[in-house]
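J.: Predicted coordinates and the sequence they were generated for:
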Amino acid sequence: MKHARYREHVAGVVCLALAAAVAHAWPGYDFEQWRQVSTWTKPSLDTPQTGRADLVPLLELAGEPPGRIDEIRAWEQRTTEITDVISRILGRPNDLHAPPLEVRVLTEETHDDHVRQHIRIRSEPDDWIPAYVLIPRPLPAGPLPAMICVHQTSARGKDEPCGLTGKPDLAFARQLVRQGFVCIAPDMIGFGERIPDGTLPYHDSLAFYRRHPQWSFMGKMVWDMGRVLDYLETLPAVDPLQIGCIGHSHGAYTSLFAAAFDKRIAATIASCGFNTFRDDPDPHRWSHLTALIPQLGLYLPDKAAIPSEWHQLLAMIAPRPLFVWYATSDKIFPDTQGLDAVFHDVGTVYGLYGATDDLAWHSFDGPHAFPDTGRELAYRWLGERFFPAGYIATPPADLAQWEQCRPILQRRIRQTLGELPAQNPKLDVTIIETQRLDRYERRLIEYVVGPDERVRAYLCLPHARQTAAPAMLVLHQTVPEGKRESVGLTGDPRLAFAADLAERGYVTIAPDSITAGERIDRFGPFDTRGHYLRYPALSAMGKMLVDAQRALDVLAQTEGVDSARIGAIGHSLGAETALMLAAFDDRIQATVASCGYATFAAEKSRLRWARDRWFSYMPKLRGTFELGRLPHWDWDDVLRLIAPRAVLQHTTREDNIFPQSISAYEAGEQARTIWRLYGQEDRFANLLKPGRHEIARETLDEIYAWLDRQFRQ
């Protein structure tokens, strides 16, 4: 009790010191003494940022005139360089290897809506991280999202995020556990239980630097956050793909550094945690006034000599979700007026991944605080990116359970795809040319798919068609000729679906996909760099979905089309698009997908879906795949979302594009259970045929006969 009362006393001292913008170093820490203890030597780092008073644009390439990074590969090469520079400034520990994970539960208390455990996590052989773990009760089925709630610069440490003392505004763990998150609030080094009795924060910093003379407090905090992540990943109640961090002030910069260096952190919320070193009127706060990054002090007072900057650290987090709140009248981190430009620059990196929708920043005219308005925005933003409790990862037992799962699954896939437009402009369909063939008329048309973007497609209209005919959207494979193959003007005649079906009495439309046919831009066929420059918040797969929906709009307004009998068909790339379209657009009543995928779980080359150059379908998945993990959805889930509408999936055994193609057939059999729940199993056909990445003519006849049964009986 004596120590607890002392901590309450020094907390007031800490807050008063912060309010005065920390004019003097913390008692127990002295920069000159650090220099005597430390063996860290200032590296020679000649970086693009070195010597510049302004911030070097993140995507700028040296040269006259300067160039610009426009693909993920080049950016990730630069990220490696940035990471190396910041790592060298943070320093390295002295002969430290992560010990086996060891956790001790000291106490456990049950409250109305959660259980709170007091634990210790072994960080180093002779160092432990005290923490509180808050687990919702009653505990719902299925793993939950988790948040690491990092305290501000307060001697109270972890007590404040848990609402045990301090400011209610900063009780993140208590607030989020009530929203269904597992929360952990650790004491960072120099705070809470890690303050020696009778002292203030940072008091034992020199002892730390004697133990690790080439390291930094900031580096140690990144290490400790990694150990906290190691622990969270062992909890059955925690979804390891949904671990985020949140913090104000000290908690903010701790969270940002941790997220930059550990890709397991899936979302970050930071309030009032920094200003750029170059705009900071006193960057000595990082080196002389606190023990955080004393190495920075060797570059000062010449701020331009600092070889890295905050915008580079923030960009290391991309494309993972990042929310930042900052104050325009912040006396701890003053002169924040330049941060808006910083985040716009960081947004250019997010744009390479089609992920600008996951970067949010807000300023408010107020002091160093995270008020209700800011936290409400942050929690709403977080809730749009992390699953609610009760996600069903296994096939549901009944329709009621499936109806609960379905919208969550759609939402998760949408998050991967990016920000789909809420409204579409007027189609403005124009006929470019018309050609009359034996059984149908083929029109080359043009229509609007987005702002200042028009697409050309072939519209095939049978001569002798019913008053209201069935219609099919035909989506081509990965060929530069695009739509021309779909109507038999070039390429594989077995893939001339639009021409074949028009001869059978279907109205068909065959558009060019992005970067194909007449949509090839200066980067070349299926190079998506141009797409991400135009649509920085939308993946290429998301754009293909949006464009396919616009083609459906054209079909729906075409005279003589039965809007209740519209389907989609595609091979390879076209199959993927057709499945995704049917999963999100109920206007599709029958879908044919041929040789479209191997499941993520079986795929040996998963990064084909999130390439760093050329055709990058869904680049937000890169981090997940690079960690050797699987996302929350796979292609069998896409199939399930289409039920109970009709689907025919065609898979070949020796597919040379998708060597693990048998997994697609197996996914179909797993998805079949949903059709069975609806009593519509006869509407799902799952074909497994011999052959490579192709459709045999006899299989094509089987597919057309199946379509006729769906639309003509």
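T.: Received the coordinates, thanks.
J.: can we go C-alpha only for contacts and neighbour counts from here?
T.: OK.
J.: Show me where the stretch 351-500 of the chain has its strands.
T.: For the stretch 351-500 of the chain, applying DSSP state E, counting those that start in this stretch gives strands covering 359-364, 430-436, 440-450, 453-462, 469-475.
J.: thought Arg529 was touching Asp521?
T.: No: shown here, Arg529 and Asp521 do not form a contact pair, counting by C-alpha atoms under 8 Å, at 9.5 Å.
J.: Between the two, which is the more surrounded one?
T.: It is Arg529, of Arg529 and Asp521, that has more neighbours when counted by other C-alpha atoms under 10 Å, with 25 against 17.
J.: Tell me how far Ser123 lies from Thr254.
T.: Per C-alpha to C-alpha, to the nearest Å, Ser123 is found 16 Å from Thr254.
J.: swap that for Ala74, sorry
T.: 28 Å.
J.: more neighbours, those two?
T.: Comparing Ala74 with Thr254 by neighbour count (other C-alpha under 10 Å), the higher total belongs to Thr254, at 26 against 14.
J.: putting a second one here so we can go through both:
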Amino acid sequence: MDTLRTALRERLGLAPPAPVDVRRGEVVACDGYDRERIEYPGLEGDVIPAFLFTPVGREPLGGVVVFHQHNGEFHFGKSEVAGLVGDPFQAFGPALARQGLVVLAPDAISFEDRRAGVRGVQPDTYDWLQHYNAMSYRLLDGDTLMRKGLDDAQRAMTVLLAVSGVDPSRVGVAGHSFGGTTAMYHAVVDPRCRFAAISGAVGSFDSRRGAGTGILLFETVPGLARWLDTHDLLSAIAPRPTLVVSGTQDKYSLDADEVVARAGGDSITHLRVERGHALDAERFEAIVAWVVGEGAQGVR
């Protein structure tokens, strides 16, 4: 709904998308795709590093920004999406690029190469504190980590559209856990997201609080739960195609079936499995297949 999009943007103080300068870097030839490291400026003059995955030997079908997970591993970001480190069922970059999509995978603030004190994929003792500071310092100024995260997200979409040359009706967002939450809010505030694949991130505030589940620092916005809940976000993405992936034993998705039912409409595809939070082969492959086969088909 345009109403929620406008209200959320205004409440956060989120500026409209603007052109972004991109610095191109090293290109690595891989099996079926090229992986390029790029950088572009963030809202606060910071540098946002990302990997760009481009199919080789074929015209791109579409494009997708993939937001990485959290998992308490602040030393992993874009490199996990690239399949270079971490969980192989987070390696959406290679899997989607081999299927013909251009993929952009940026580091979120305080992850991997956007940590305050170190770079790379080795952990540091104070990683968690830097992530906490990314929220608390902003709260001191009456700002939020969500505003920064969503500004980063819409910059990523601007970059994807600028460098890929793909049809704007065939670009969207995807992510698991923290990445899924980012994708969900981004799709609400940015109509350029023509589809959204959201995994391990669809649970009501009441369900998460009732289970004693931690709330992402990204989502810690004073008063947020008083005027929206997760079903409102899904409703606001409609009628754009949306994939929700959830596990019955996932504390972040305990009532995902109820949330999807409350959102209503026929634009949501829901894959619910009798498992926990971490992705497995079935869910990973289903996300890839949906993004390629339905998401990137374009909204007519």
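T.: All right, it came through fine. Source: prediction; values computed, not measured.
J.: TM-score for this pair?
T.: Here the superposed chains carry a TM-score of 0.86, computed using TM-score structural alignment, normalised by the length of structure 2; 283 aligned residues with a C-alpha RMSD of 2.4 Å.
J.: Mind checking the strands of the stretch 351-500 of structure 1 for the one nearest to Asp547 of structure 1?
T.: Checking the strands of the stretch 351-500 of structure 1 against Asp547 of structure 1 by C-alpha to C-alpha gives strand 440-450 as the closest, at 6.0 Å.
J.: Over which residues of structure 2 does that closest one lie when aligned?
T.: With TM-score structural alignment applied, strand 440-450 of structure 1 matches the range 33-43 in structure 2.
J.: Now do the SS call for the equivalent of Ala261 of structure 2 over in structure 1.
T.: Correspondence of Ala261 of structure 2 to structure 1, assessed by TM-score structural alignment: Glu669. Assigned by DSSP: H, G, I helix; E, B strand; the rest coil, the conformation of Glu669 of structure 1 is helix.
J.: show me what contacts Glu669 of structure 1?
T.: Asn686 (C-alpha atoms under 8 Å, 6 or more residues apart in numbering).
J.: Distance check, it against Asp636 of structure 1.
T.: Shown here: Glu669 of structure 1 relative to Asp636 of structure 1, a distance of 9 Å by C-alpha to C-alpha.
J.: Asp500 of structure 1 now?
T.: Distance, Asp500 of structure 1 to Asp636 of structure 1, by C-alpha to C-alpha: 29 Å.
J.: Between the two, point out the one with more neighbours.
T.: Per other C-alpha under 10 Å, whichever of Asp500 of structure 1 and Asp636 has more neighbours is Asp636, with 21 against 18.
J.: In a helix, the more buried one, correct?
T.: Yes: assessed by three-state DSSP, Asp636 of structure 1 belongs to a helix.
J.: which residue in structure 2 lines up with it?
T.: Aligned counterpart of Asp636 of structure 1 in structure 2: His231 (TM-score structural alignment).
J.: just checking, what residue in structure 1 corresponds to His68 of structure 2?
T.: Counting by TM-score structural alignment, the partner of His68 of structure 2 is His476.
J.: count of residues packed around its match?
T.: Count around His476 of structure 1 with other C-alpha under 10 Å applied: 32.
J.: pretty sure it is touching Ala568, no?
T.: No: if you go by C-alpha under 8 Å, His476 of structure 1 and Ala568 don't touch, sitting 11.0 Å apart.
J.: burial measure for Ile432 of structure 1, as a count.
T.: Around Ile432 of structure 1 there are 12 residues (other C-alpha under 10 Å).
J.: ah, wrong one, I meant Arg240 of structure 2
T.: Arg240 of structure 2 - counted by other C-alpha under 10 Å - has 21 other residues nearby.
J.: can you tell me which residues contact the aligned residue in structure 1 for it?
T.: By TM-score structural alignment, Arg240 of structure 2 lines up with Arg645 in structure 1. Arg645 of structure 1 makes contacts with 588-590, 683, as judged by C-alpha under 8 Å, 6+ apart.
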